[in-house]
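>>> heads up, no residue letters with this:
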């Protein structure tokens, strides 16, 4: 399994480190050649506008969109925004919806991943709020303040928060068990 972490900007190192901690090798996605090799894609948090700009500059948009529709995708924060902006997930969001950097924080979160329920700490860093799900096949796996923060659709697991910063690895384990 070739796991690629989009490495144009943002928290890609934290995801790579978490994957290594869990026993998975990953490569950093920066080119079409990197993208061609991927069987799994991680879209990290960061600055989604910058990521979109760089994806366009590197002519990666079309190839990435094709991949995102067919292989397992794990997206956090800005990665969730990318999925919306690339029309992969039909959702409505408010960027930085939980407030500016000063209001970022760590909050307890109840998660339910197909029968496996657990409490985790969720790191919200200028996180987007999912304000609407326009696709009835999207499943809400966790909510915070009455808004979905962890959603799943087919090959995609996407969240507003940063699980790569938590000691809890259950979201990662679920993703890999589902997709291996």
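Right, received. Where do you want to start? In this text, all values refer to a predicted model and were calculated from it rather than measured experimentally. Numbers count the residues shown, from 1 in each chain.

>>> drop to CA atoms for contacts and neighbour counts, all remaining ones
Fine.

>>> show me the contacts for residue 139.
By CA atoms under 8 Å, 6 or more residues apart in numbering, residue 139 lies in contact with 151-153.

>>> most centrally placed residue in the chain?
residue 75 (1.1 Å; CA atoms, centre = their mean).

>>> just checking, that one touches residue 46?
No. Look at residue 75 against residue 46 with CA atoms under 8 Å: they stay out of range, at 11.1 Å.

>>> and here's the other structure:
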């Protein structure tokens, strides 16, 4: 499977995929996209990735691949790019779309507001997933076809009120599209990548 290698934490995603037994290749060209059966859209800066997708002429081929059912996993900026609608986007910013969600950019605040948390994620066995939120988005609204996999709890593990983040959706799935507001690839917990690898394997069999 591929990792979109235009900007962001490409190496970390490739390592996480390798850890669950998947062979990851960098995708920068249309021919590379056409050679894979699933793609990870990594975290980074969503506006920059949007511009680079257009520059490398990958935006329309990737939209077409999503429409045709290719499994795609987007983390952080990748979640924004998979959303049909965004809030707080830059002027002219576009997404790849495919998920019936409204995503708010930088919902958790600035870089200094980054944090890690253990969250229960539906479809991921073995207890809470260690997650990292870095200038992360959240899902404001999700359509009826979207399966919510994780939300921010009302109180943190140390008993603090989660405030405006309480109850916000931070992991979701719609068909073969998977999105997380957090970065599992940098915490050493590869179970979300294992979930995506299963999605890709299921799509091969169908």
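Now that the structure is in, tell me what you want to look at. Being a predicted model, the structure only gives us computed values, none of them experimental.

>>> helix, strand, or coil at the residue nearest to the centre of structure 1?
Per DSSP: H, G, I helix; E, B strand; the rest coil, the local secondary structure of residue 75 of structure 1 is strand.

>>> so what's it up against?
42-45, 83, 156-159.

>>> could those go into JSON lines alongside distance to residue 120 of structure 1?
Below are the contacts of residue 75 of structure 1 laid out as JSON lines (distance: CA to CA, whole Å):
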{"residue": "42", "distance to residue 120 of structure 1": "20"}
{"residue": "43", "distance to residue 120 of structure 1": "21"}
{"residue": "44", "distance to residue 120 of structure 1": "19"}
{"residue": "45", "distance to residue 120 of structure 1": "18"}
{"residue": "83", "distance to residue 120 of structure 1": "24"}
{"residue": "156", "distance to residue 120 of structure 1": "20"}
{"residue": "157", "distance to residue 120 of structure 1": "16"}
{"residue": "158", "distance to residue 120 of structure 1": "16"}
{"residue": "159", "distance to residue 120 of structure 1": "13"}
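
>>> in CSV, list those residues along with neighbour count and distance to residue 9 of structure 1.
Shown next, in CSV, are the contacts of residue 75 of structure 1 (neighbours: other CA atoms under 10 Å; distance: CA to CA, whole Å):
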residue, neighbour count, distance to residue 9 of structure 1
42, 25, 13
43, 27, 10
44, 30, 8
45, 30, 9
83, 21, 16
156, 23, 21
157, 23, 20
158, 25, 18
159, 30, 18
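
>>> tell me which of those residues fall in helices.
Among the contacts of residue 75 of structure 1, the members falling in helices (DSSP state H) are residue 83.

>>> which pair in the contacts of residue 75 of structure 1 spans the largest distance?
Across the contacts of residue 75 of structure 1, no pair lies farther apart than 45 and 156, at 15.4 Å, counting by CA to CA.

>>> and for residue 130 of structure 2, nearest residue in space, chain neighbours not counted?
Among residues not flanking residue 130 of structure 2 along the chain, residue 118 sits closest, at 4.5 Å (CA to CA, 6 or more residues apart in numbering).

>>> skipping its backbone neighbours, what lies nearest the aligned residue in structure 1 for residue 127 of structure 2 in space?
Residue 127 of structure 2 maps onto residue 118 in structure 1 when the alignment is built from TM-score structural alignment. Nearest non-adjacent residue to residue 118 of structure 1, counting by CA to CA, 6+ apart: residue 111, 5.4 Å away.

>>> pretty sure the one you found sits against residue 140.
No. If you go by CA under 8 Å, residue 111 of structure 1 and residue 140 don't touch, sitting 9.5 Å apart.

>>> what helix or strand is residue 53 of structure 1 located in?
Assigned by DSSP states H and E, residue 53 of structure 1 belongs to helix 48-57.

>>> contact partners of the helix or strand just after that helix?
Of the helices and strands lying after helix 48-57 of structure 1 in sequence (DSSP H and E), the nearest is helix 61-68. Taking contacts as CA under 8 Å, 6+ apart, the residues outside helix 61-68 of structure 1 that touch it are 32, 35, 41, 55, 86, 88.

>>> pull the number of nearby residues for the counterpart of residue 129 of structure 1 in structure 2.
By TM-score structural alignment, residue 129 of structure 1 lines up with residue 138 in structure 2. Residue 138 of structure 2: 26 surrounding residues under other CA atoms under 10 Å.

>>> please apply the same query to the one 4 residues further on.
When neighbours are defined as other CA under 10 Å, residue 142 of structure 2 has 18 of them.

>>> OK, contacts around it?
Residues counted as contacts of residue 142 of structure 2 (CA under 8 Å, 6+ apart) are 100-102.

>>> name the SS class of residue 81 of structure 1, please.
Applying three-state DSSP: residue 81 of structure 1 is helix.

>>> how about the nearest residue to it, chain neighbours excluded?
Using CA to CA, 6+ apart, the closest residue to residue 81 of structure 1 is residue 48 (6.5 Å).

>>> so the one you found is in contact with residue 78, correct?
Yes. If you go by CA under 8 Å, residue 48 of structure 1 and residue 78 touch, sitting 5.0 Å apart.

>>> and the residue with the largest distance to the centre of structure 1, which of the three is it?
Distance from the C-alpha centroid of structure 1, by CA atoms, centre = their mean, peaks at residue 102 (22.3 Å). Secondary structure for residue 102 of structure 1, judged by three-state DSSP, is helix.
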